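>>> pasted the sequence and its predicted model underneath.
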Amino acid sequence: MTPTHLAQSVSSWLDASGPESDLVLSSRVRLARNLAGRHFPGRADELERGRVLATVTEACAGAPGIGDADIWDLSELEEQHCRLLVERRLASPQLAQGHGRRGVVVSGDECLSMMINEEDHIRIQSVRSGLNLSDALTGAQELDLFLEERLQFAVSDRWGYLTACPTNVGTGLRASVLIHLPGLVLTAEIDKVHRAVAEMGMAVRGWFGEGSGALGDFFQLSHQRTLGVDEAHCLDGLGRIAGRVLQLERDARERISAEKGHRRKIEDRVHRAYGVLRTARLLSAEQVMACASDVRLARSLGVLEEVSHAFLNRLLLFTQSAHLRAGVGDSFRAEDEKWERARWVREEFDEFL
């Protein structure tokens, strides 16, 4: 079975039901683990990678939160299917573009997943809607403890969990929140926020995380330190800084709304974006994301409130290339993709609004 069936539904963490979901798409916690006595994936040969994949997938049987999981060996999937997993944030671009035996384990609601043989043998990922780092951590830790009873992880009494990249040694934890910050972009304050966040030991990255650019004014805020701290300390610091960034974004939106001339320009901009989504005949995925970002901002200004955050999240997901092909059929030519995307968006607006 291929991952194509995933493209028939929205990931549950995109339902905009979580805290602060008007600004925060998701909270993610990732735990990196490696098997003792095995080479890291980058040094392992094909036989060893295959053994690691088999060992880890077998250990998942009956695991909490992931008992109904789909399991895929990416070496057996077509490129289009690998791209679909990346677009749903279930596989990293590095894993999708890698070579040899490597896998993905995905729970039925997609809130819990695991990459096998990426940079590390195991990368557990737990995602929740909105600003909800505590529940995301709980989900990841439950699976981690289950696996640790069945697998021998590479651990040092001095350094903690050992990982392929030294920056992950210790807790092996990386937590992030995906935030929508158009107000700070429009008021030209986003660079200042980037610098301030960096000084506090956090990082601001793009839509797909490390090495990616910002799309639609969405940014990933994540902590950096993993050595000499525990998981609760990491999440507490990230949560406090995320809360401060959210307040700065709300303040920026209030200033935009209060200044009559500026508000009129923004209202014109968001209505133009709405018009593009409703009537355009050619749309790139980047254009959809930019227009959806503007319409999302409109809700905070008290206009276009009939367009829900959950609906806009759906647009962001299903207008990506692999999802579009899975949804409308893979028969159209590459040069027709923008036409098919625009048609799909118009039909979605007609059906849901």
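On my side now, so go ahead. The model shown is predicted, which means the values in this text are computed figures rather than measured ones.

>>> drop to CA atoms for contacts and neighbour counts, all remaining ones
Fine.

>>> measure Ala310 to Val29 for me?
Note on Ala310: its distance to Val29, by CA to CA, to the nearest Å, is 22 Å.

>>> who has more neighbours out of these two?
Using other CA atoms under 10 Å as the criterion, Ala310 and Val29 rank with Val29 on top: 26 against 18.

>>> need the nearest residue in space to the more buried one, chain neighbours excluded.
Sequence neighbours aside, Ala175 is the residue nearest to Val29 in space, at 4.3 Å (criterion: CA to CA, 6 or more residues apart in numbering).

>>> can I assume Leu145 sits in a strand?
No - secondary structure assignment places Leu145 outside any strand; it is helix (DSSP: H, G, I helix; E, B strand; the rest coil).

>>> ok, second structure coming up, stack it against the first:
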Amino acid sequence: MEIELSLPEPDPAEQDREVIETLINDSKYTSFAAKYLREHKSEIDQLIKMKTKFGNTWKDVVKTGLRVPNSKVGFYATDADCYDVFGDPLKYVVHSHNMRDADPNAIPQRVVGGDQLSLQVSDACKERIISARCRFARNLTNYVFPTSISPKDRVAAEAELKAALDKLTGDLAGTYTKMGDLSQEEQDKMVENHQLFHNKDEFLVKGDFYDDWPNGRGQFHNNDGTVMVWVGEEDHIRCMSLEKGSDISSCYNKATKMLEHLDKHVGLAHHKDFGWLTSCPTNVGTGMRASVHISLPRIKANMPISELKDICKKNNLDIRGTGGENTGFAGVVFDVSNRRRFDVALSRCHY
């Protein structure tokens, strides 16, 4: 006669405690998440009890930080409610990243399209700027964010976004393509041309962002190719506007017009203290990265990259290679963008 022994189910609270103690006690964890826990040990019992209205816990929020010890941030928001339930640690991340406390009067308001931009670009800059781009990260209010969304809801969120994008008219009207309808060769070509996202980012892999690939994901572009929307990457929405030349105002105005349309039809996640909500808390506020590709041959020849980075930082700018985040500097063309995302109005990120 065989006797079956059943093991007791793991206690979720104890599992969360183990995660917290690992982040606190192991010095290899250097993220903002680990630093917060070390500085706020008295809050551990309370953190373990917390849960968002979608059922996500502390362990879900810090899973990437646990899996990638050298992660700078260590947090990914699991849903909009996360910014209320885990508001204190998320504020710690935002303020640590921006190296300052927030001015509540500078949180971006819900109205997106009314603040049109008209920047004056000098002739010298016009000669050197090759292209301009504005990228916005947004999430849907009523769905779990991509790090924790279920397969069913991932597809449902995409369907809502596609329906909203299909309603666009005028200069924003265009075509939506499901990623699953593209061959691997077509996907690779679009990724190479920066028209589509891949599934190879280490942090997003560890954060489960690529689960159910390629279901619930796709790309929209308007008819003249100056506006794109990625659905289902790090955030539910990555809206981008691109122009040849230096007209970054046109990029900004088209993208904010698109966001106003999407907010009206699907509801974008916004918070009174954080602004527009994103998966990575370092992007909250405006959720915007405005950039230009600019040719700087004499600077490249005569100035160390480290010095150039320092100058940019002092002027609230970031500089990197044209191949994307964490790419090297090849040639004389640089990608220069706003450093500030939080505690600043959308149209003033360049100040």
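Alright, I've got the coordinates. Source: prediction; values computed, not measured.

>>> if I look at the residue minimising distance to the centre of structure 1, how far off is Ser126 of structure 1?
With distances taken as CA atoms, centre = their mean, Arg89 lies nearest the centre of structure 1, 4.8 Å away. From Arg89 of structure 1 over to Ser126 of structure 1 the distance is 11 Å, taken as CA to CA.

>>> now Arg299 of structure 1
According to CA to CA, Arg299 of structure 1 and Ser126 of structure 1 sit 29 Å apart.

>>> re earlier: which ones are touching the residue nearest to Val29 of structure 1?
If you count contacts by CA atoms under 8 Å, 6 or more residues apart in numbering, Ala175 of structure 1 has them with Ser27, Arg28, Val29, Arg30, Leu133, Ser222, His223, Cys234, Leu235, Leu238.

>>> and with 6 Å instead?
Arg28, Val29, Ser222 (CA atoms under 6 Å, 6 or more residues apart in numbering).

>>> take those and write them to JSON lines, including secondary structure.
Below are the contacts of Ala175 of structure 1 laid out as JSON lines (three-state DSSP):
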{"residue": "Arg28", "secondary structure": "strand"}
{"residue": "Val29", "secondary structure": "strand"}
{"residue": "Ser222", "secondary structure": "strand"}
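
>>> which one of these sits closest to Gly139 of structure 1?
Of all the contacts of Ala175 of structure 1, Gly139 of structure 1 sits closest to Val29, with 8.7 Å by CA to CA.

>>> circling back: of Arg299 and Ser126 of structure 1, who's got more company?
Between Arg299 of structure 1 and Ser126, counted using other CA under 10 Å, the more crowded position is Ser126 (26 against 17).

>>> on that earlier part again, so what does the residue nearest to the centre of structure 1 match up with in structure 2?
Aligned counterpart of Arg89 of structure 1 in structure 2: His194 (TM-score structural alignment).

>>> what helix or strand does that match sit in?
Taking DSSP states H and E as the definition, one finds His194 of structure 2 inside no helix or strand.

>>> swap in Thr256 of structure 2?
Residue-wise, Thr256 of structure 2 maps onto helix 248-266 under DSSP H and E.

>>> now do the following helix or strand past that helix: distance to the chain's middle.
Where DSSP H and E defines the elements, the next helix or strand beyond helix 248-266 of structure 2 is strand 270-271. Put simply, strand 270-271 of structure 2 sits 15 Å off its chain's centre (CA atoms, centre = their mean, to the nearest Å).
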